[in-house]
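*Asks:* Kindly generate the corresponding structure for this input.
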Amino acid sequence: MNDKANTSTAQNIGRIGLGVMLAGAGIGHLTWARTEFLAQVPKWVPLNGDLVVVLSGIAEISLGLALLVLPGQRTRVGWVVATFFVLVFPGNISQFLTHTDAFGLNSDLARGIRLLFQPVLVIWALWSTGAWADWRKK
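*Replies:* Now for the predicted structure:
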């Protein structure tokens, strides 16, 4: 079953941009930024931190590619991407609470500002894929 969401040119550009950003971040998880991402894995996660970084990197690459190559499934992918952003949010909160430096976030102010952008990513995923509008229609 294909999604029937009509999306504007701006939404399609936003979806493509988000897809590229996610795929790039996922590649960073597996290569050049692995240590930085490892610093963001909360100590309370019951898995090996490096495994979490690798798995989340694979997830980000997969989600990014899905945004790019599955336009017929855009609303479903939008909900999955938004859910992913919600699921990784506790790691961002942990980084703030434990005062962990990573990616240049070396102050509580910088880490706090970053927290404010996580809802923006959720909204971006839902808006750019038409998922929110599709849900409201139903």
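*Asks:* switch to C-alpha atoms for all contacts and neighbour counts from now on
*Replies:* Fine.
*Asks:* Show me which positions of the longest helix seen in the chain end up buried.
*Replies:* Criterion DSSP state H: the longest helix present in the chain is helix 74-97. Buried residues in helix 74-97, defined by neighbour count with 16 or more other Cα atoms under 10 Å: 74-79, 81-82, 84-85, 91-96.
*Asks:* now stretch 36-55
*Replies:* Of the residues in stretch 36-55, those buried (16+ other Cα under 10 Å) are Glu36, Phe37, Leu38, Ala39, Gln40, Val41, Pro42, Gly49, Asp50, Val52, Val53, Val54.
*Asks:* OK, contacts around the most centrally placed residue in the chain?
*Replies:* For the chain, the residue nearest the mean C-alpha position is Phe85 (4.4 Å; Cα atoms, centre = their mean). Residues counted as contacts of Phe85 (Cα atoms under 8 Å, 6 or more residues apart in numbering) are Gln118, Leu121, Val122.
*Asks:* One more, please, to line up against the first structure:
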Amino acid sequence: MFANYLVPVKTTTVQTIFRYLLGGALLLAGTSHLTWARTEFLAQVPQWVPLNKDLVVILSGIVEILLGLSLVFLARQRVLVGWVVATFFVLVFPGNIAQYLNHTDAFGLNSDLARGIRLLFQPVLVAWALWSTGAWQAWRQRA
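*Replies:* Model (predicted):
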């Protein structure tokens, strides 16, 4: 079943550049979870998460670093990595929704309008991960 996701599809130079950019963004975000923006990320962990908030921030930072490194260095597995990164963006989306619903200020998102615009950007990240890795293309070829 997963064999199709282990074989890379042909991607363009533009897709490769965007895959590297997304990888770099995830590396930066993950590093910021563990260092300078830790307090901001703590504010974004929803109250309903049954884990220590600091642990959630640390673990999500480590995951983002690993995903960023995977996007940059695992070119042969990029289709599978694309699906994993897209899934990660879907899994953290409830935290963004909670930030909007609870009117939590973080990262300069100090209005419902700003938090709402951020919600609209999350599907863009999912699409970016699937397109830049060729995952979407591989899925379409398989279907």
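*Asks:* ok, average deviation of the longest helix of the first structure from the second structure?
*Replies:* Following the fit onto the second structure, the mean deviation recorded for helix 74-97 of the first structure is 0.1 Å by mean Cα distance after the TM-score superposition for the first structure.
*Asks:* in the second structure, what residues pair with that helix?
*Replies:* Matched against the second structure by TM-score structural alignment, helix 74-97 of the first structure falls on residues 78-101.
*Asks:* Over to stretch 110-119 of the first structure?
*Replies:* Counting by TM-score structural alignment, stretch 110-119 of the first structure pairs with residues 114-123 of the second structure.
*Asks:* mind listing what's buried in that stretch?
*Replies:* Arg115, Gly116, Leu119, Gln122.
*Asks:* Tell me the one of the residues you listed nearest Thr16 of the second structure?
*Replies:* For those, the closest approach to Thr16 of the second structure (Cα to Cα) belongs to Gln122, at 20.4 Å.
*Asks:* quick one: contacts for that closest one?
*Replies:* Phe89, Val90, Phe93.
*Asks:* What separation is there between it and Leu66 of the second structure?
*Replies:* Distance of Gln122 of the second structure to Leu66 of the second structure, given as Cα to Cα, to the nearest Å: 19 Å.
*Asks:* for Gln77 of the second structure, same thing?
*Replies:* Relative to Leu66 of the second structure, and taking Cα to Cα, Gln77 of the second structure is found at 14 Å.
*Asks:* Looking at the alignment, what corresponds to Gly49 of the first structure in the second structure?
*Replies:* So, by TM-score structural alignment, Gly49 of the first structure is matched to Lys53.
*Asks:* Next: Ala25 of the first structure.
*Replies:* Ala25 of the first structure maps onto Ala29 in the second structure, by TM-score structural alignment.
*Asks:* List the buried residues of stretch 60-73 of the second structure.
*Replies:* Buried, per 16+ other Cα under 10 Å, within stretch 60-73 of the second structure: 60-72.
*Asks:* Then stretch 8-18 of the first structure?
*Replies:* Here stretch 8-18 of the first structure shows Gln11, Asn12, Gly14, Arg15, Ile16, Gly17, Leu18 as buried, counting by 16+ other Cα under 10 Å.
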